[in-house]
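Peer 1: heads up, no residue letters with this:
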C-alpha cells in the first residue's frame, strides 16, 4: 500500500471537501484531533452546523378508536324482473317479437291459420340483487344515520352493518337530491355517535381523515390534508377539497378533524379513471345539518325561490359596466310572473346582496335564496346602469321534485293540454342555462298525437306556432285554443337540436 504525505494546504482542502459532502448528503462529520498543531485554529473557527428538527406527524390511533364504532357500512338491494325461458309460462316467441315487432307470427302448418300463441298474463317474477355499497355514521344514539342520497336512492332495501358485526335493516327518513344528503334510521338504542365540528375553523393544510368502506372493505381509515375550502364545482354547495384517499364505497362516510369531529361527508372524487387520483370532495357538515333538521321534521327540504337565471360576472364584464369588483350574480333571464319579475329584476342586473348577505360568487345566490324561508319579504341589492338599487322581492317555495304539489300541478297541466297529448312542467334553471334557452316547457309525458309525431319525455317545447312558450300555465292556455282542424307547429329542443314538429290535435 502506498502512502502520501499531506501538506497543510492540502489538509485544509480535504477537510473542507469532507464537510461539504457531509452537509450535502445529510450525514454527520466527525472531527478528529488535528494532524498538525497549525490546523487547530482553522477547525475551531468553523461555525457549528445545527441538526434539523423533524416535525412530529399526528397520531390518529386515539381518534380512530373513538370514531370507528360510529361509522357503518351500508349496502342496498334493488328488485329486478326475472326472465323466464320457454316452459316458464311466457311466450317462447317473445324474443322474436322484440326484434321483428309485436305482429310477428311463428311458422305454422301448411294451410293452418297463423295465430300467435296466447300470452301469459301472469306478472313476471322478481328477485332482489345487490345494488351498491356506501358508508354512513350515527349522529344520535337512537339510530339516526347520515349518508349520501346517491347511496340509498332507488334502493329496495337498505342494510346497515356495524363494526361489531351487528346488522340492521334501515328505513329512509328523508333525502335531498340537491345537496346529496340522506337521513336513514335503524331500530336501535345506545349507538356510538360522532360529534359535529366547526367547519368555519377549518383551514387549508390541516390534517383530516376519512373512515368508510371503499370497495366494500369496511372500517378503512385514510388520511391527508385539506387542500381547498369552498371549492366551487358548479354544484349547489361548495365543497371541502382534500387529498384524502376516497374511493367507491367511501360515499357517505365522515371526514374528521384532529379533534375527532365530523367536518364533512365524503361525497365525490375528481378522477379520470373512476378511482382516486389525489382530489376528493366532502360536503361541509354545517350545510348538512341544516338539511337534517328539515328531514327530521318533515322528511323533505323546503327551499326559497325567486325565479332568475344567473351566471358568473367576469372581469371584462365588471369593467364594462363599472363594477368595482368582479363579484355578484349576473342575471341572464327572469321567470315571467315570478317573484323576481314582480320585484322589477331585469336581465343584465348584477345581484350583489340578498337578505343582508354578500354575493361574492354567482354560486352563492342559489344557496342563500334556498335557505330563505318561503313567504319572506327580502331586500335585494342589484347593480344596474352604473349604480346600486335596492329591490324588495317576496320569496316563494321551490317545489320539491316528485312532491304532491308537483304531481297535482302536472296532472292539471296534462288535462289542460289534452288536445296535444302533452303533460309539461317548467324547465329547471340549470337546464335552461345548459341549453342556453329562455322559457319553454319540459315534456313529462307524450301520448296520442304527440307520441305519434315523435315527441317524448325530456323534450323542451319552445313555441306553439308563432307564439313563444314562457310557462306551463301559458302553454296550457295556448294548447286549449289550437285549431283542431289543422296541424299545430311545435318548436322542439332535444339535446343540441331544435326543430319544428307538426302535431295534429286530437278532436
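Peer 2: That came through, no problem. Owing to the predicted nature of the structure, the values given are computational and were not obtained by experimental measurement.
Peer 1: Could you use CA atoms for every contact and neighbour count after this?
Peer 2: Fine.
Peer 1: mind listing the helices for the protein?
Peer 2: Ranges of helices within the chain are 8-25, 39-45, 61-67, 94-100, 149-152, 285-298, 315-321, 339-343, 364-370, 404-416, 429-435, 448-452, 472-480, based on DSSP state H.
Peer 1: As JSON lines, these with distance to residue 123 and mean neighbour count would be great.
Peer 2: Compiled in JSON lines, the helices of the chain are given as follows (distance: least, CA to CA, whole Å; neighbours: other CA atoms under 10 Å):
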{"stretch": "helix 8-25", "distance to residue 123": "77", "mean neighbour count": "12"}
{"stretch": "helix 39-45", "distance to residue 123": "96", "mean neighbour count": "11"}
{"stretch": "helix 61-67", "distance to residue 123": "47", "mean neighbour count": "14"}
{"stretch": "helix 94-100", "distance to residue 123": "15", "mean neighbour count": "12"}
{"stretch": "helix 149-152", "distance to residue 123": "27", "mean neighbour count": "24"}
{"stretch": "helix 285-298", "distance to residue 123": "35", "mean neighbour count": "17"}
{"stretch": "helix 315-321", "distance to residue 123": "61", "mean neighbour count": "13"}
{"stretch": "helix 339-343", "distance to residue 123": "48", "mean neighbour count": "18"}
{"stretch": "helix 364-370", "distance to residue 123": "44", "mean neighbour count": "19"}
{"stretch": "helix 404-416", "distance to residue 123": "27", "mean neighbour count": "16"}
{"stretch": "helix 429-435", "distance to residue 123": "37", "mean neighbour count": "14"}
{"stretch": "helix 448-452", "distance to residue 123": "26", "mean neighbour count": "17"}
{"stretch": "helix 472-480", "distance to residue 123": "37", "mean neighbour count": "19"}
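Peer 1: For residue 277, find the nearest of those.
Peer 2: helix 149-152 (21.0 Å; CA to CA).
Peer 1: and the comparison structure, right after this:
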C-alpha cells in the first residue's frame, strides 16, 4: 500500500510541475458522454429470467465429469460443438444454490428407476404479465421439465407452449400474475453502431449485464432468419435472453456466437424481435407455426454466374432442383431458373426467398419473377403448406479422377444419355460427363455429372455440345448448367483459348 501511495504522489507532483511550462497548449477536448445503462437495467432486468431444464435418465446412466457444472457445460458442448457432454460415472447431485424454489437437479421418481438430471441452462424474458416467457428453442430442446427462476428468486415449473426449430424460438408459460414484462421494440429500426445491452445467465450466473454496439444487420449465417450482429459479450447460458436498445426495448433474442473455442470471441448474433414475435404469436394461438412452401431447392447467385447469364448484378435465388408435382413444378419453374422476385418483393439474396415464402399463408396465389435465357418471366404460383423439410441431396459417392481426354474449350468430354435413362431422371435433354480437365476440373465438375445447358443453349446431344463448345469466346465467362444427383446449379467456366 505504501509503495502505491508513493508512486501516486510522484505522478501527481510530476503533473503539477509540468503544467506551468505549457501555458499555450490547448485544453483537451471534453470526453464524449458514455452511455449510462443503470436506469435501463433497473427497468428491464426484473423481466429477464433464468431457465434451466432437466431430463429423466436411468440412474445407471453415466453422469458428468467430477467438478463440472452439468447444466452449464452440457449446453456448452451441445450448442457450440454439436456433441453430447462427455460422460463419466454419475456422482450424487446437489440442489442448485440460489434457485428460490430450492428445486433439485436430481430426484428419483416414484419407482426409483429414473433420476431428474440437469440437461441445460439458458435465459428468457417475460412477454406478458400473465406468465408467457420467450426463449430459444435450443434451450428447452429435449427437456422433460423446465424451470423458470425470476430475479426475486421465485422458481416456477413451466409449461412448454410451443417450439419452432427453424427460427430457434420457443414460448413457455408459468402460473403467475402481475409479472414485470418487457417492452417490444422494432428491429427494423435498428441502426448499425447503436448501443445495445444483453441481460442473461452466462454459465448460470443470473442477471449478468453486458453491453456493446450493433456490428451489422441482416447477417446471413445459413439459418432461416437474418441476424443482428453485435459485439456484446454473449456466452453459453445467455441464449434466449433479450438484446435491448437504449430505450429499454427488446430488439432481439441472443441466440448464437461465432467462436473457434466455444467462448465469446467478439461476435454474437441475435434473432430480430419482429420475426420472433410473429412466431411467438402463432405458438401461443396454435402451438405450432404454419409456413408456406413452393418446393424448390435453391443456391446463391455468384457474380461469375450473374455475369455469364447477363444479369445486371448478382442477385436472386438459383433453382437447383424442383420437387415433382409441387407448386413450383406446376408453375413451370425449372432447374437453372433464377428467382428475382416473389410477389413483387425483390429477392436480393438466396436466403431471402425462404423467408418470403415461409411468411406467406398457404393457399395464397402469388407471382414469381424468374430469369431464364436472358429474359424475365412472371409465373403464377399457389403457395402450399410446409409439412416437413425436404432437401435435395447431392450424390456423395466419390468418383475416381478420370484420365484427361477432353480437348474442347471447356475441358469436358460428354456422351449421349439413353432416352429411357433421361425419362427416369425426369429430364428432357442433357449429356453425361465422361471426363474433365482444365477449366472443368478446376471448377469441380466430375464424371457422371449431367450438362443441361451451356449459356442459353439447351444441350440435346454430345455432337451439339461439341459444336457449342467450339464457338465459345475465351475472353468471356460462360455459365454451364449441371445436374449432380438431385441438385442442379450453374457452374461458371472461362473457356480456354484454342491451341494453334
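Peer 2: Cool, the structure landed. Remember, predicted model here, so these are calculated numbers, not experimental data.
Peer 1: hang on, the earlier thing: out of the helices of structure 1, the one nearest residue 332 of structure 1 is which?
Peer 2: Per CA to CA, nearest to residue 332 of structure 1 of those: helix 429-435, 8.8 Å.
Peer 1: hmm, back to that, just send the helices of structure 1 back as CSV, with distance to residue 80 of structure 1 too.
Peer 2: CSV is the format used below for the helices of structure 1 (distance: least, CA to CA, whole Å):
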stretch, distance to residue 80 of structure 1
helix 8-25, 64
helix 39-45, 84
helix 61-67, 37
helix 94-100, 18
helix 149-152, 16
helix 285-298, 29
helix 315-321, 52
helix 339-343, 44
helix 364-370, 37
helix 404-416, 26
helix 429-435, 31
helix 448-452, 27
helix 472-480, 35
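Peer 1: of all those helices, which lies closest to residue 386 of structure 1?
Peer 2: helix 315-321 (6.3 Å).
Peer 1: Read off where that closest one ends up in structure 2.
Peer 2: With TM-score structural alignment applied, helix 315-321 of structure 1 matches the range 303-309 in structure 2.
Peer 1: and the gap between the residue nearest to residue 307 of structure 1 when sequence neighbours are not counted and residue 244 of structure 1?
Peer 2: Distances taken as CA to CA, 6 or more residues apart in numbering put residue 335 closest to residue 307 of structure 1, at 5.1 Å, once the chain neighbours are dropped. Using CA to CA, to the nearest Å, residue 335 of structure 1 is found at 42 Å from residue 244 of structure 1.
Peer 1: So which of those two has more stuff around it?
Peer 2: Each of residue 335 of structure 1 and residue 244 has its neighbours counted (other CA atoms under 10 Å); residue 244 has more, 26 against 20.
Peer 1: which position in structure 2 aligns with the more buried one?
Peer 2: With TM-score structural alignment as the criterion, residue 244 of structure 1 matches residue 232.
Peer 1: and what of residue 74 of structure 1?
Peer 2: Residue pairing (TM-score structural alignment): residue 74 of structure 1 is matched to residue 51 of structure 2.
Peer 1: so what's its match up against?
Peer 2: Listed by CA atoms under 8 Å, 6 or more residues apart in numbering, the contact partners of residue 51 of structure 2 are 121, 122, 123, 124, 139, 146, 147, 148, 149.
Peer 1: distance of the fourth one from residue 469 of structure 2?
Peer 2: Distance of residue 124 of structure 2 to residue 469 of structure 2, given as CA to CA: 59 Å.
Peer 1: from memory residue 245 of structure 1 sits against residue 280, does it?
Peer 2: Yes - taking CA atoms under 8 Å as the definition, residue 245 of structure 1 is a contact partner of residue 280 at 7.2 Å.
Peer 1: which of those two has more neighbours?
Peer 2: A direct count of neighbours by other CA under 10 Å for residue 245 of structure 1 and residue 280 places residue 280 higher, at 23 against 20.
Peer 1: Quick check: the gap between that one and residue 243 of structure 1.
Peer 2: Residue 280 of structure 1 sits 6 Å away from residue 243 of structure 1, going by CA to CA.
Peer 1: Could you do residue 181 of structure 1 as well?
Peer 2: 22 Å.
Peer 1: Neighbour count: those two, which is higher?
Peer 2: Neighbours per residue (other CA under 10 Å) separate residue 181 of structure 1 from residue 243, with residue 181 holding more: 26 against 22.
Peer 1: Now which residue in structure 2 aligns to that one?
Peer 2: By TM-score structural alignment, residue 181 of structure 1 lines up with residue 169.
Peer 1: Tell me the counterpart of residue 208 of structure 1 in structure 2.
Peer 2: Using TM-score structural alignment, residue 208 of structure 1 lines up with residue 196 in structure 2.
Peer 1: That match: what's its closest spatial neighbour, skipping adjacent residues?
Peer 2: Using CA to CA, 6+ apart, the nearest residue to residue 196 of structure 2 is residue 245, at 4.7 Å.
Peer 1: Neighbours of the residue in structure 1 that the one you found lines up against, how many?
Peer 2: Using TM-score structural alignment, the equivalent of residue 245 of structure 2 in structure 1 is residue 257. For residue 257 of structure 1, the count of nearby residues is 23 (other CA under 10 Å).
Peer 1: ok, now residue 11 of structure 2?
Peer 2: Neighbour tally, residue 11 of structure 2, other CA under 10 Å: 11.
Peer 1: Please identify the residue in structure 1 that aligns with it.
Peer 2: Checking with TM-score structural alignment, residue 11 of structure 2 has no match.
Peer 1: Work out for me the element residue 11 of structure 2 sits within.
Peer 2: According to DSSP states H and E, residue 11 of structure 2 maps onto helix 2-18.
Peer 1: now for that helix, which elements pack on it?
Peer 2: Helices and strands touching helix 2-18 of structure 2, by 3 or more CA pairs under 8 Å, 6 or more residues apart in numbering; DSSP states H and E: there are none.
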